[in-house]
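> can't give you the sequence, but here's the structure:
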């Protein structure tokens, strides 16, 4: 039996958080850092279980993105992963269904995420749009371009008009900006 639950980080038990971290470590083959973990917590989580066992996860955390002279309240998708032996069964779509529901109902103006190449078909197929303009990060010393991220940032407008060819600037954080 498959069960899908959404919960804030504060509602998850230590055992659930450990299971999420283990899933992410395994799914990203050891390339999931402590900074990546920090980016994943503090918001809403979508957890998919089969027979009580965690098989998929994703989270939505609040960030501010600057675009067109405005700071947009953004729901940023992090930590989307499916256990290797459960892939291609709709679990990532179930995670995104839950997170997109929170995004649309949570007073956000925009959804955003940084997509790995293999995940682009999932997000594009759900209506997420690739950001065509330049990307940047607002660092403690000012705005710095992030050209290595150009083409991998996807957005889902939910409450504001966007110029997908304009500049998009994310708030600074340790580790990966996007």
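Okay, I see it. Keep in mind that this is a model prediction, so the values were computed, not measured.

> alpha carbons only for contacts and neighbour counts from here, please
Will do.

> kindly provide the distance from residue 2 to residue 56.
Per C-alpha to C-alpha, to the nearest Å, residue 2 is found 11 Å from residue 56.

> common neighbours of those two, please.
Between them, residue 2 and residue 56 share these contacting residues under C-alpha atoms under 8 Å, 6 or more residues apart in numbering: 48-49.

> between these two, tell me which one has more neighbours.
Applying other C-alpha atoms under 10 Å to residue 2 and residue 56 shows that residue 56 carries more neighbours, namely 29 against 12.

> center of the protein - which residue?
In the chain, the C-alpha nearest the mean C-alpha coordinate belongs to residue 77, at 1.4 Å (C-alpha atoms, centre = their mean).

> and what about it, helix, strand or coil?
strand (DSSP: H, G, I helix; E, B strand; the rest coil).

> right, and it touches residue 103 too?
No - the pair residue 77 / residue 103 is not scored as a contact, 9.5 Å apart, by C-alpha atoms under 8 Å.

> residues that sit against both of the two, list them.
Shared contacts of residue 77 and residue 103 (C-alpha under 8 Å, 6+ apart): 60, 111.

> count of neighbours near the closest residue to residue 109 other than its chain neighbours?
Distances taken as C-alpha to C-alpha, 6 or more residues apart in numbering place residue 159 nearest to residue 109, at 4.3 Å, with adjacent residues excluded. By the criterion of other C-alpha under 10 Å, residue 159 has 14 neighbours.

> structure B:
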């Protein structure tokens, strides 16, 4: 049976103001009171997977490029942002469909793909082969490297070859808002 929703991939440059506003409204709906402008900003500059049902936006996931260092080695990394499914459409496979497209896109452009996940979100990712990064996390700031212990255990990686050692230190590039 075919899925009831239509999935499309659009670059941020082609979203336009109306679709960007739709994404923001979906994020507000999905993460009630837990989304701000920096969260949307983190999802910009890459590819967006949009899921529509009868013309309405019901799901979204973004894949952006980030500079990460794993175990002292730079990683050509994709980073997943703003994965959201409208409340009325959850637990129907839409999150998996969105992630399937993201994982396919990432496999064609990146060595590995990462994301920060809540405990709720981790239930979607782990069965898909995502691994928890068990090593310490940190961020490269203008003042130098700073540990991010609150994010330890919340970063996940999808590298189908399993080449990355998830027990080593993982550093991300600095950005406003949540760095992971």
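Sure thing, it's come through. Because the structure is predicted, anything quoted here is derived from the model rather than measured.

> can you give me the TM-score here?
The TM-score (TM-score structural alignment, normalised by the length of structure 1) is 0.96; 177 aligned residues with a C-alpha RMSD of 1.2 Å.

> how about residue 133 of structure 2, what's its match in structure 1?
Aligned counterpart of residue 133 of structure 2 in structure 1: residue 131 (TM-score structural alignment).

> rewinding a little: could you check how far the residue nearest to the centre of structure 1 is from residue 45 of structure 1?
10 Å.

> between these two, what contacts are shared?
Joint contacts of residue 77 of structure 1 and residue 45 (C-alpha under 8 Å, 6+ apart) are 58-60, 99.

> ok, longest strand in structure 1?
The longest strand of structure 1 (DSSP state E) is strand 53-67.

> average distance between that one and structure 2?
Taken over the aligned residues, the distance from strand 53-67 of structure 1 to structure 2 averages 0.5 Å (mean C-alpha distance after the TM-score superposition for structure 1).

> what does the residue nearest to the centre of structure 1 align to in structure 2?
By TM-score structural alignment, residue 77 of structure 1 lines up with residue 80 in structure 2.

> with residue 22 of structure 1 instead?
In structure 2, the residue matched to residue 22 of structure 1 (TM-score structural alignment) is residue 25.

> what do you get for residue 114 of structure 1?
Aligned partner of residue 114 of structure 1 by TM-score structural alignment: residue 116.

> surely its match is in contact with residue 155?
Yes - contact criterion C-alpha under 8 Å: residue 116 of structure 2 and residue 155 qualify, at 4.4 Å.

> shared neighbours, those two?
residue 180.

> now for the closest residue to residue 135 of structure 1 other than its chain neighbours, how many residues are close by?
Nearest non-adjacent residue to residue 135 of structure 1, counting by C-alpha to C-alpha, 6+ apart: residue 168, 5.0 Å away. For residue 168 of structure 1, the count of nearby residues is 22 (other C-alpha under 10 Å).

> isn't residue 168 of structure 1 right up against residue 130?
No - applying C-alpha under 8 Å, one finds residue 168 of structure 1 not in contact with residue 130, separated by 11.6 Å.

> so what's residue 94 of structure 2 up against?
Contacts of residue 94 of structure 2 by C-alpha under 8 Å, 6+ apart are 59, 85.

> aligned to it, what sits in structure 1?
Correspondence of residue 94 of structure 2 to structure 1, assessed by TM-score structural alignment: residue 91.

> in this structure the residue nearest to residue 109 of structure 1 contacts residue 110, no?
Yes - taking contacts as C-alpha under 8 Å, residue 159 of structure 1 lies within contact range of residue 110: 6.4 Å.

> counterpart of residue 34 of structure 2 over in structure 1?
By TM-score structural alignment, residue 34 of structure 2 lines up with residue 31 in structure 1.

> could you find the closest non-adjacent residue to its match?
Spatial nearest neighbour of residue 31 of structure 1, excluding adjacent residues (C-alpha to C-alpha, 6+ apart): residue 25 at 6.8 Å.

> can you confirm the one you found is in a strand?
No - per three-state DSSP, residue 25 of structure 1 lies outside any strand segment and is helix.

> give me the neighbour count for it.
Applying other C-alpha under 10 Å, we find 16 residues neighbouring residue 25 of structure 1.

> helices of structure 1, start to end?
Counting by DSSP state H, structure 1 has helices at residues 14-27, 34-40, 91-105, 120-125.
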